[in-house]
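Colleague: Provide a 3D model corresponding to the input given below.
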Amino acid sequence: MTTDHPRTPGPRPTGATIVWAERVTKTFTTPDGRELPVLDDIGFHLAEGEIVALLGKSGSGKSTLLRCIAGLIAPSSGTVAYRGEPLTGANPGVSMVFQSFALLPWLTVQQNVELGLHAQGVGEQERRERALKAIDLIGLDGFESAYPKELSGGMRQRVGFARALVVEPDALLMDEPFSALDVLTAENLRNELVGLWEGHEAPVKSILIVTHNIEEAVLLADRILVLAANPGRIQAELRVDLPRPRNRQDPHFESIVDTVYGILTGREDAAVAAVEPTTTGGAERPAPTPTSAPLPEVSVGGLAGLLEILVARGGEDGLAEIADELNFEIDDLLPLVDAAELLDLARTEGPRIRVTDAGREFAAADILTSKQLFAHHAASRAPLVRAIVQALAATDGHTLREGLFLDLLRRGFSAEDARRQLDIAIDWGRYAELFDYDSGDGELTLDPGAQDAL
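Modeller: Presented below is the predicted three-dimensional model:
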């Protein structure tokens, strides 16, 4: 993204509220008539002069919240307002950048960029001038007549940015805008976006970005809202008081990343440190269920690999160090870490992860023994696996159709996520020789001796 205009760098003072949400709840209805809560009692605001990140795992409803703010969908209850006026349709003061680029393949770059202006009734000559200016701003001068198929992924996303910026919105909404790009292209676009924002060249007053990438949120945002999942709710809010461009090696940067990681992995002390204390009670937590403790989407081999790395490093290490060595983001390790903690094979302490005695035993075992150990941990500590084993054990013939479990899972998940949860459980159960699965008949059958693992 380039420009010939002089920069006037410096922090932007936050000003008037552009968008606010009050007690926003969103519930979808499944095909069988059940209610599926996605957002629960969300309240937040977006002000002039700030970048805010909505950060959360899958199932936290962050994209749904973004669409409520854009006015693309209405909340089930609560209010979303733009400049103090409750929305009754599309938000007139925002534009969006999507993960999938969302370009019309039969239109040229310039025609794609002009779409929003055409919808606003802007005349042909003004449309052309503003589109060419936006194309130049985002660094695609010379590609005005190209079609999307002729462009790389990074160039297509630049078109998406130009199309959003050309209408000069109050707020730019971005839904995982860099996640479909390769690492270098994504880093380049992030840096250029920061440059436009800091140079006051981007014709927007605020930015709201949805992401699952912790470092991306800390690199870009002035405030980070961390969403918990199932249903989505704001778990913590953190302010990032660092000058841009930000240095990943800065101890303050690393500290914020560690704090956010702690919140996302469920450590309450990290969440309490990031928000004002709330009323606490001494009541015991309810036992985890298949919907309150979903299975992380990992393979047993991947989990074993993480434990073997930890054992080789003396039993514990920092997550950032492990991620760097493997050329991953910390976020990529989260499902593996979640699975290891769920099965009590590892525990996290701040930004570090430590293998447990059970994890050491599992990592050192031969194949047969590792199966037996995994069977015990999965059947006793993974709620969905345990529920399947118990249901099969209580049934004559020890066989049940998958539809029973899918129906139960759809009480807390979408149909797609319910299927995904059951598939993970089937993979774990097959490896552990707890139960078998016939994909043709859609039946699960208990393996002999599986009840001994409970």
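Colleague: alpha carbons only for contacts and neighbour counts from here, please
Modeller: Fine.
Colleague: ok, D41 - contacts?
Modeller: Counting by C-alpha atoms under 8 Å, 6 or more residues apart in numbering, D41 touches E22, R23, V24, T25, G78, R233.
Colleague: surely the fourth one is within a helix?
Modeller: No - secondary structure of T25, determined by DSSP: H, G, I helix; E, B strand; the rest coil: strand, with no helix assignment.
Colleague: all strands of the stretch 151-300 of the chain, in order?
Modeller: 171-175, 206-211, 223-228, 233-239 (DSSP state E, counting those that start in this stretch).
Colleague: ditto for the stretch 301-450 of the chain
Modeller: Assigned by DSSP E, counting those that start in this stretch, the strands in the stretch 301-450 of the chain fall at 316-318, 346-349, 352-355, 399-401, 435-438, 443-446.
Colleague: want to put them side by side, so please do this one too:
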Amino acid sequence: MKNNNTKNTGARAKNSIPVHHIPLVAETSVITVSGLHKHFTAPGGDRLPVLENIDFTLREGEIVALLGRSGSGKSTLLRHVAGLLAPSSGTVHYRGRPVEGPNPGTAMLFQSFALMPWLTVQQNVELGLQARGVEPVARRERAVAAIDMVGLDGFENAYPKELSGGMRQRVGFARALVVEPDVLLMDEPFSALDVLTAQTLRNELLALLTHPESPTRTALLVTHSIEEAVQLADRILVLGTDPGTIQVELRVDLPRPRNRHTRGFEALVEDAYESLTGERAELPPTAGTHDPLRAATPLPQADVEQLTGLLEELDERGGEVELAVVSDALSYELDDLMPLVEAAELLGYARVETGKLRLSGTGRGFARADILTRKHLFAGAVLANVPLIATIRTLLMASDGGRLREQYVTDRLRASCPEHGSRQQLGTAITWGRYAELYEYDARDGVLLLPREDRGAGSQR
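Modeller: Here you go, the predicted structure:
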């Protein structure tokens, strides 16, 4: 077992928080990175700097998050700690010894699960033990215990294709923890999961890492999500880009478990955002208990032109038709049709009852309108029924110059859906908002803009 000597850290702890709820961190250094530089050589011979002058220490019992934009070198730094990459200069030490190959004190947890599809759950979990030469009987016993620990008892003989995404990542947890590493290295392990599964697994992983009997109580986490970093970490290292450098270190002296309703949580989120972007994040007018950028109804991935075709087809068939008939008429698989149906329902254009799709009066008016009138009607429908689009429009109207960073919206969306989900949500919102002429989008700079005729009103706030 590890040394559990701890000390109280932070003013908040002294004032009001029970000591046993404070992140407990020993002073023993497990990982030390000193003066690390990394560059790669392009095919033309040019030197491409990725990391520059990285210095940090990971102490025993501590969870540290590496937070930064894409291209800041977070994953590259993680691989240096794992011993999978060698620095161009500088050093990585594990418990005082230089890391000159795969680091024996670490285990890696990946975003993509990285399971062998031809192996069972138990066989996947045993892989690391097998590589370390653990004999078969002990290997099986330890694998079964790890599988039970992550809640997959009964699935030992299942194959990855039989498991949900959350269950597959639990296998990843078991495979990493079964070797009892000193340090768990995590590369965006929750970003491929839906919001509820990700939240459940975060809580369960945190419980495993902070349990006093756990052999693994130290972790280094790579994440794009500011809220995930604040929820899990004792410290956050914010990396800049071109090349990656540590810009700011933030201490997270909040009680666990913690979420955005925990006192001080939002302030740390804003501090991290400012450190990451150089600008203070302006909260939406409705921020607090209800933030439309976080709690909005998920947008179906539906193309406006295809939605228009669906409504026209419904109108031509008398305004009511069975879903299977519409699917055949439009040559759509039913699964491909459903996002359009969901969009029609969300916007109030149609509803599904007893297997039939019925056109509403609003939907009939849209289907029969000319192009310019359709845009006007669509704008009214999305502003009334899609909080995400309405909030983007409100923020644009309230901003100086009628501009809103795409990154700001995706950062807040990540609180309620994984990264790929937040990109899809914003992509749909951008497409619908542009069609309705509520805002424009500059893909090169990643900026949402009010239409030119509205910018005067937006900039006079």
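Colleague: quick revisit: which of the strands of the stretch 301-450 of structure 1 sits closest to D250 of structure 1?
Modeller: Nearest to D250 of structure 1 among these is strand 316-318 (16.1 Å), distances taken as C-alpha to C-alpha.
Colleague: map L238 of structure 1 across to structure 2 for me.
Modeller: Mapped onto structure 2 by TM-score structural alignment, L238 of structure 1 lines up with L250.
Colleague: swap that for P13 of structure 1, sorry
Modeller: Under TM-score structural alignment, P13 of structure 1 pairs with V25 in structure 2.
Colleague: again with P86 of structure 1
Modeller: Checking TM-score structural alignment: P86 of structure 1 goes with P98.
Colleague: picking up where we left off before, excluding chain neighbours, what is closest to the match of L238 of structure 1?
Modeller: The shortest distance from L250 of structure 2 to any residue other than its chain neighbours is 5.0 Å, reached at I236 (C-alpha to C-alpha, 6 or more residues apart in numbering).
Colleague: that neighbour contacts V252, correct?
Modeller: Yes - at 7.5 Å, I236 of structure 2 counts as touching V252 under the criterion of C-alpha atoms under 8 Å.
Colleague: show me what L193 of structure 1 aligns to in structure 2.
Modeller: Match for L193 of structure 1 (TM-score structural alignment): L205.
Colleague: three-state assignment of D41 of structure 1?
Modeller: strand.
Colleague: trace it over to structure 2, please.
Modeller: So D41 of structure 1 corresponds to N53, using TM-score structural alignment.
Colleague: wouldn't A86 of structure 2 be in contact with P102 here?
Modeller: No - in this structure, A86 of structure 2 is not within contact of P102 by C-alpha under 8 Å, at 9.9 Å.
Colleague: of the two, who's got more company?
Modeller: A86 (20 against 16; other C-alpha atoms under 10 Å).
Colleague: give me the nearest residue to that one, chain neighbours excluded.
Modeller: The nearest residue in space to A86 of structure 2 (C-alpha to C-alpha, 6+ apart) is H80, at 6.2 Å.
Colleague: aligned to that neighbour, what sits in structure 1?
Modeller: With TM-score structural alignment as the criterion, H80 of structure 2 matches C68.
Colleague: give me the stretch of structure 1 that stretch 326-340 of structure 2 matches.
Modeller: So stretch 326-340 of structure 2 is aligned with nothing, judged by TM-score structural alignment.
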